[in-house]
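Student: quick one, what's the 3D model for this:
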Amino acid sequence: MIDRLHYISQPSANGSHLEAIEKVLLAGARWIQLRVKNQPEEEVLALALKVARLCKVHEARLIVNDYPQVALAAGAYGLHLGLNDMPVAEARAIVGPEMIIGGTANTYAHIELRAAEGIDYIGLGPYRFTATKQNLSPVIGLEGYTRLMKQMQEAGIHLPVIAIGGIEAEDIPPLMQAGLHGVAVSGALTRQPDLSLTLREMYNNLQAVHSNC
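Tutor: So this is what the prediction gives:
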């Protein structure tokens, strides 16, 4: 099962990925993607093992970004691959048939590619400009999501699509109305002083839209 709300890790202010993840878990998050860039793999593994223990305590699922060997060693629920990361088939050979694999997309051509690769969900974005991404793809916007979801439906592609990129709580209802499965957020949670309130609002928005479908 692919959760409707994904938290993409980033260091908290004057803190670390681990501190930010623990705060989000304590607030009630259920799906954590560990996204650490430009670090040695052994350091990412050491962090992933700590995050995996936290996720187990809080009954949340861990997704590791970019590193299939780390995902396997940490006992992660899933792996997420960017467009320039290892090919899905190669990663699948490492992690095995049971692990969830998600993939990034920015265009309809990317969506077709991901579907052909046999991934389990698509992270489609960015919705708007975000400082989290170093090499930002063209912004999609609400109209772009609506168009892409219609193209997928017409082509018979029924993969869960997660909107990502600068998303705030108030963006969720219109995005879900466009037909997306869920959203991924990072700064919208990391920088919030009242995480529980913000997270509850996000889950409520997701549930309200889908319950009316």
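
Student: every contact and neighbour count from this point should use C-alpha atoms.
Tutor: Fine.

Student: which ones are touching the residue of the chain most remote from its centre?
Tutor: Most distant residue from the mean C-alpha position of the chain: Glu154, 24.8 Å away (CA atoms, centre = their mean). Not one residue lies near Glu154 by CA atoms under 8 Å, 6 or more residues apart in numbering.

Student: how about this one, so we can line them up?
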Amino acid sequence: MPYPDRFYPVVDSLAWVERLTKLGVGTIQLRAKDLDDGQALQMVTDALAITKGTPARLVVNDYWRAAIVAEAKYLHLGQEDLAEADLKAIREAGLSLGISTHDDAELETALAAKPDYVALGPIFFTTLKSMRFEPQGIPKITEWKKRIGAIPLVAIGGIKFEQAAEIFAAGADSIAVVSDVTQNADPDARVKQWLGDSAKAA
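Tutor: Here you go, the predicted model:
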């Protein structure tokens, strides 16, 4: 299976990890903010227990120390976390690394870390977090995919299922989805929609 999967939900709780795992999602990012080291380690350990023995791959957001201790396999870092992280320790632990980018300078920083994938965002306006970056738009996906070549490109930010075909066509290898799942009136049906389309498009 390619990593990350074409449909790449990002959630903030163990309940969501469990729900998505049961639905057959292949790549799930756990992004929970403001945890101390102990809380982070407990949450990562619990999430790994949920996905163990299933096809789901758990991606730990930010908490690289917890990811190493809990023996996770996948890690995602934002730019601020990347600046503080011990990349040598992360690589020695065998963690696959994805990095968030929002502009050209951040892309250069990310590529210097030799990531396993690069995330570009926000593609569209998003209300989930205050962004100091303007929406990138779909044409930026094509431009960045040319620049990074074989490295998988993940599009993120305000993306709904109805826009997926256009975003894949523009060059994205994967789409990270937050509100289109977590704030959907029928999340399970939406996930199945994404899974069906992603499988067809793969």
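
Student: TM between them?
Tutor: The TM-score (TM-score structural alignment, normalised by the length of the second structure) is 0.88; 200 aligned residues with a CA RMSD of 2.1 Å.

Student: just confirm the residue farthest from the centre of the first structure is within a strand.
Tutor: No: Glu154 of the first structure: not assigned to a strand; according to DSSP: H, G, I helix; E, B strand; the rest coil it is helix.

Student: ok, now how distant is it from Leu148 of the first structure?
Tutor: Taking CA to CA, to the nearest Å as the measure, Glu154 of the first structure falls 10 Å from Leu148 of the first structure.

Student: and Ala46 of the first structure, by the same measure?
Tutor: 38 Å.

Student: how about Arg191 of the first structure?
Tutor: For Arg191 of the first structure, the distance to Leu148 of the first structure - CA to CA - is 30 Å.

Student: over to His6 of the first structure?
Tutor: 20 Å.

Student: can you show me the helices along the first structure?
Tutor: Here the first structure has its helices, by DSSP state H, at 17-27, 41-57, 68-73, 88-95, 108-117, 141-155, 172-177, 187-190, 195-211.

Student: which one of the ones you listed lies closest to Ile2 of the first structure?
Tutor: Ranking the helices of the first structure by proximity to Ile2 of the first structure (CA to CA) places helix 195-211 first, at 13.3 Å.

Student: more neighbours, Arg191 and Leu148 of the first structure?
Tutor: Legend: neighbour count by other CA atoms under 10 Å for Arg191 of the first structure and Leu148, higher for Leu148 (20 against 14).

Student: quick one: map the more buried one onto the second structure.
Tutor: Matched to the second structure by TM-score structural alignment, Leu148 of the first structure sits across from Trp144.

Student: could you do Leu49 of the first structure as well?
Tutor: Checking TM-score structural alignment: Leu49 of the first structure goes with Thr45.

Student: tally of neighbours for Asp36 of the second structure?
Tutor: 9.

Student: to which residue of the first structure is it aligned?
Tutor: By TM-score structural alignment, Asp36 of the second structure lines up with Pro40.

Student: returning to that earlier point: so can I have JSON lines of the helices of the first structure showing distance to Ile162 of the first structure?
Tutor: Converted to JSON lines, the helices of the first structure look like this (distance: least, CA to CA, whole Å):
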{"stretch": "helix 17-27", "distance to Ile162 of the first structure": "19"}
{"stretch": "helix 41-57", "distance to Ile162 of the first structure": "21"}
{"stretch": "helix 68-73", "distance to Ile162 of the first structure": "20"}
{"stretch": "helix 88-95", "distance to Ile162 of the first structure": "18"}
{"stretch": "helix 108-117", "distance to Ile162 of the first structure": "12"}
{"stretch": "helix 141-155", "distance to Ile162 of the first structure": "10"}
{"stretch": "helix 172-177", "distance to Ile162 of the first structure": "10"}
{"stretch": "helix 187-190", "distance to Ile162 of the first structure": "15"}
{"stretch": "helix 195-211", "distance to Ile162 of the first structure": "12"}
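
Student: so which of those helices is nearest Gly166 of the first structure?
Tutor: helix 187-190 (7.6 Å).

Student: which residues of the second structure does that closest one align to?
Tutor: Mapped onto the second structure using TM-score structural alignment, helix 187-190 of the first structure covers residues 179-182.

Student: how many other residues sit next to the nearest residue to Ala76 of the first structure once chain neighbours are set aside?
Tutor: Take Ala76 of the first structure and drop its neighbours on the chain: the residue closest to it by CA to CA, 6 or more residues apart in numbering is Leu62, 5.2 Å away. Neighbours of Leu62 of the first structure under the rule other CA under 10 Å: 27.

Student: ok, now Ala70 of the second structure?
Tutor: 17.

Student: please say which position in the first structure it maps to.
Tutor: Under the alignment (TM-score structural alignment), Ala70 of the second structure pairs with Ala74 of the first structure.

Student: ok, now which ones touch its match?
Tutor: Leu45, Ala48, Leu49, Ala52 are the contacts of Ala74 of the first structure under CA under 8 Å, 6+ apart.

Student: Ala188 of the first structure versus that one, what's the distance?
Tutor: In this structure, Ala74 of the first structure and Ala188 of the first structure are 27 Å apart, going by CA to CA.

Student: alright, calling it a day.
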